[in-house]
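Undergrad: Fold the following and give me the result.
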Amino acid sequence: MKLARIGAPGRERPALVDPAGRLRDLGAHVSDITPALLAPAELARLKALDPDSLPLAADQDARLGPPVAGVGKIICIGLNYTDHAAEVGLPLPVEPTIFMKGCHPTGANDPVTLPQGAEKGDWEVELGIVISQGGLYINEARALDHVAGFCLVNDLSERSYQMERGGQWTKGKSFPGFAPMGPWLVTPDDLPGYAEAPLWLEVNGHRYQHGNTRNLVFGVPAIVSYVSRFFRLEPGDLIATGTPAGVGLGQKPPVFLKPGDVVTLGLQGLGTQRQEIRAWPADRPT
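TA: Next comes the predicted model:
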């Protein structure tokens, strides 16, 4: 099952993506796709619906917002692809490297504004995990029971903040708009190949990232279980699982985002994203 939220920011409506890729209106069954709707019983209720019985959304080209409203924590796993760790010159972690993003998710195709005075804006295509049932000390063997679904995430960064302002990753990862999410939330039964899925990212049509989730150092069950040792996971939490090689920082010489760039990315089964990069407006209050 693929769930989406369509419409203007703050006024999104719930939708289901049918097998033909058309948006179906879920408004008669749910008011929104919220963390509470991610409970297994609620998802089962939606899965039981016949897509053909749902009306087609009036605007099939509507904006796609974040597929879950009210996402809680955004927890990220760093250096989780062997090739990415090598390109930035860091050893493979013996345990998952965890950091946070302090922003809210935006829509898959919403424009991205760089921070004031940005110097080193960067990109990272990632597989995202959305939590259904929370908890502490989740058993790895049962970890997928706590996963509502998967989504595509672009873990954007301002590397100068991350690496040159006290070495704090969260500082460089949290500017508003730095977490495009979606276009859909795909339940695990509809993405059986999540553990061996190609993912890619291009800037202005040039492919910089081309990887596969089979190269994750720590897989989805291990990540969910491990993170739950340190955080109480809650419904609607988003875990970004890391990125393959090809980030801007890893290019020789490095390549960073600038206003006017267009970033496109995708992951097999999870759709695609497209973001236009903009400058911080000179007249915007600081």
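Undergrad: rest of the way, CA atoms for contacts and neighbours
TA: Fine.
Undergrad: In contact with the closest residue to residue 168 other than its chain neighbours: list those residues for me.
TA: Nearest residue to residue 168, sequence neighbours excluded (Cα to Cα, 6 or more residues apart in numbering): residue 162, at 5.3 Å. By Cα atoms under 8 Å, 6 or more residues apart in numbering, the contact set of residue 162 is 168, 169, 170, 171, 172, 173.
Undergrad: ok, now how distant is the first one from residue 286?
TA: As defined by Cα to Cα, to the nearest Å, residue 168 lies at a distance of 22 Å from residue 286.
Undergrad: Comparing these two, which shows the higher neighbour count?
TA: residue 168 (13 against 6; other Cα atoms under 10 Å).
Undergrad: you'd agree residue 91 is up against residue 85?
TA: Yes: the pair residue 91 / residue 85 is scored as a contact, 6.3 Å apart, by Cα atoms under 8 Å.
Undergrad: Of the two, which one has the most company?
TA: Remark: of residue 91 and residue 85, residue 85 carries more neighbours, 19 against 10, as counted by other Cα under 10 Å.
Undergrad: Wait, a strand at that one?
TA: No: according to DSSP: H, G, I helix; E, B strand; the rest coil, residue 85 belongs to no strand; its state is helix.
Undergrad: now the other sequence, so there's something to compare against:
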Amino acid sequence: MRYVRFILDGKKHLGAREGDKIRILGEASLESLLAAGVDLETYASQQTSGRLVSEADITFLPVVEHPAKIFCIGLNYADHTKESKYEQPTYPTIFPRYDTSLVGHGQPIIRPRVSDTLDYEGELAVVLKKGGRHIAKEDALDCIAGYALFNDGSVREYQFLSPQWTVGKNFDATGAFGPELVTASEVPAGAKGLLLETRLNGKVVQSASTDTMVFDIATLISVISEAITLEASDVIVTGTPSGIGWAREPKLLMRPGDVCEVSVTGFAPLRNTIADEAEASGSVKAPRAA
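TA: Below you'll find the predicted structure:
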């Protein structure tokens, strides 16, 4: 099944893809269904009375608008670690994202007015249907509801103002998430063997196999659960490969009017334009990094 979350006629809806159309399933969110223990593999097939609409008629929302938690994984592809001038960690680099930073497919990623260092990071995200503590690696994949695409838009200037990356990874409307949740049964176990690519204005800037993750998805679920209780609708954003704009010379940063697209084998692509944050009267700009 492939689920989408969207606005139509001023209301939020959940839908499921049927060919080139989307069937309206109602107003429930994926996070509410997951929290209630609903089986997403079969739910859509039981909701057949909703009307079919065209993708052109809807406004996409983040596929999960308010996850219980969002964990992002840094330095999870060795080639990206190398280009970032870090030593490869032997333990996953974990940092949070917050739902105020999320934006849907087809909606603009916002370059903040306090910085011009907005960079792309194409990634695969995992959405959980259940969790717990001390989840064994061999049981971890059973916790997955499905997968979606993510663009971990990063304001580099703020990311490196401190040893913790959280602020630079959480500017409003910088984390694109969608366009669809593909349930686990439609994806190879652990999302192995998929080609992840990012394109900026049509040019491939990142390309790697998910097989080259340093910590695979089952390991990430198991390791995080050693410390933190995982819950239904938690999201794990699994890391980006090499090719980020910040590591290039000259740097390749996202500008208003640019189009950034993330694709993974078997998924509808996640595509967003870049727009500047609207100026507000009385605002004070933050200091620039040295």
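Undergrad: where does the TM-score land?
TA: Once superposed, chain against chain, the TM-score is 0.90 (TM-score structural alignment, normalised by the length of structure 1); 279 aligned residues with a Cα RMSD of 2.1 Å.
Undergrad: one step back: out of the contacts of residue 162 of structure 1, grab the one that's most surrounded.
TA: residue 173 (26 neighbours).
Undergrad: Spatially nearest residue to that residue (excluding sequence neighbours)?
TA: Per Cα to Cα, 6+ apart, closest to residue 173 of structure 1 is residue 157, 4.7 Å.
Undergrad: Neighbours of the equivalent of the one you found over in structure 2, how many?
TA: When structure 2 is aligned by TM-score structural alignment, the residue opposite residue 157 of structure 1 is residue 154. Residues near residue 154 of structure 2, counting by other Cα under 10 Å, number 24.
Undergrad: Help me confirm that residue 154 of structure 2 comes into contact with residue 118.
TA: Yes: using Cα under 8 Å, residue 154 of structure 2 is in contact with residue 118, at 5.6 Å.
Undergrad: Which residues are in contact with whatever residue of structure 1 lines up with residue 259 of structure 2?
TA: The equivalent of residue 259 of structure 2 in structure 1 is residue 262 (alignment by TM-score structural alignment). Applying Cα under 8 Å, 6+ apart, we find residue 262 of structure 1 in contact with 203, 204, 205, 274, 275, 276, 277.
Undergrad: Look at the third one and say how many residues are nearby.
TA: Just to be clear, that refers to residue 205 of structure 1. Around residue 205 of structure 1 there are 11 residues (other Cα under 10 Å).
Undergrad: follow-up on the earlier one: helix, strand, or coil at the residue nearest to residue 168 of structure 1?
TA: Classified using three-state DSSP, residue 162 of structure 1 is helix.
Undergrad: So residue 224 of structure 2 belongs to a helix, correct?
TA: Yes: assessed by three-state DSSP, residue 224 of structure 2 belongs to a helix.
Undergrad: Look up the closest residue to it, ignoring the ones flanking it.
TA: residue 230 (7.8 Å).
Undergrad: Can you show me the strands along the stretch 151-286 of structure 1?
TA: With DSSP state E, counting those that start in this stretch, the ranges of strands along the stretch 151-286 of structure 1 come out as 157-158, 185-186, 198-203, 206-212, 238-240, 262-267, 271-278.
Undergrad: which residue numbers in structure 2 go with the longest one?
TA: Across structure 2, the stretch matching strand 271-278 of structure 1 (TM-score structural alignment) is residues 268-275.
Undergrad: Other residues contacting that stretch?
TA: So stretch 268-275 of structure 2 is contacted by 105-111, 149-150, 176-180, 254-263 (Cα under 8 Å, 6+ apart).
Undergrad: which one in structure 1 is aligned with residue 135 of structure 2?
TA: Match for residue 135 of structure 2 (TM-score structural alignment): residue 138.
Undergrad: Residue 186 is in contact with residue 3 of structure 1, correct?
TA: Yes: using Cα under 8 Å, residue 3 of structure 1 is in contact with residue 186, at 6.5 Å.
Undergrad: What distance do you get for the most centrally placed residue in structure 2 to residue 239 of structure 2?
TA: Nearest to the mean C-alpha position of structure 2, by Cα atoms, centre = their mean, lies residue 150 at 2.5 Å. Note on residue 150 of structure 2: its distance to residue 239 of structure 2, by Cα to Cα, is 10 Å.
Undergrad: got it, and residue 257 of structure 2?
TA: Distance of residue 257 of structure 2 to residue 239 of structure 2, computed by Cα to Cα: 25 Å.
Undergrad: Between those two, point out the one with more neighbours.
TA: Between residue 257 of structure 2 and residue 239, counted using other Cα under 10 Å, residue 239 has the larger neighbour count: 26 against 13.
Undergrad: what do we get in structure 1 for that one?
TA: Under the alignment (TM-score structural alignment), residue 239 of structure 2 maps onto residue 242 of structure 1.
Undergrad: just the helices in the stretch 51-200 of structure 1 please.
TA: Assigned by DSSP state H, counting those that start in this stretch, the helices in the stretch 51-200 of structure 1 fall at 82-87, 159-164, 169-173.
Undergrad: residue range for the last one in structure 2?
TA: The counterpart of helix 169-173 of structure 1 in structure 2, counting by TM-score structural alignment, spans residues 165-169.
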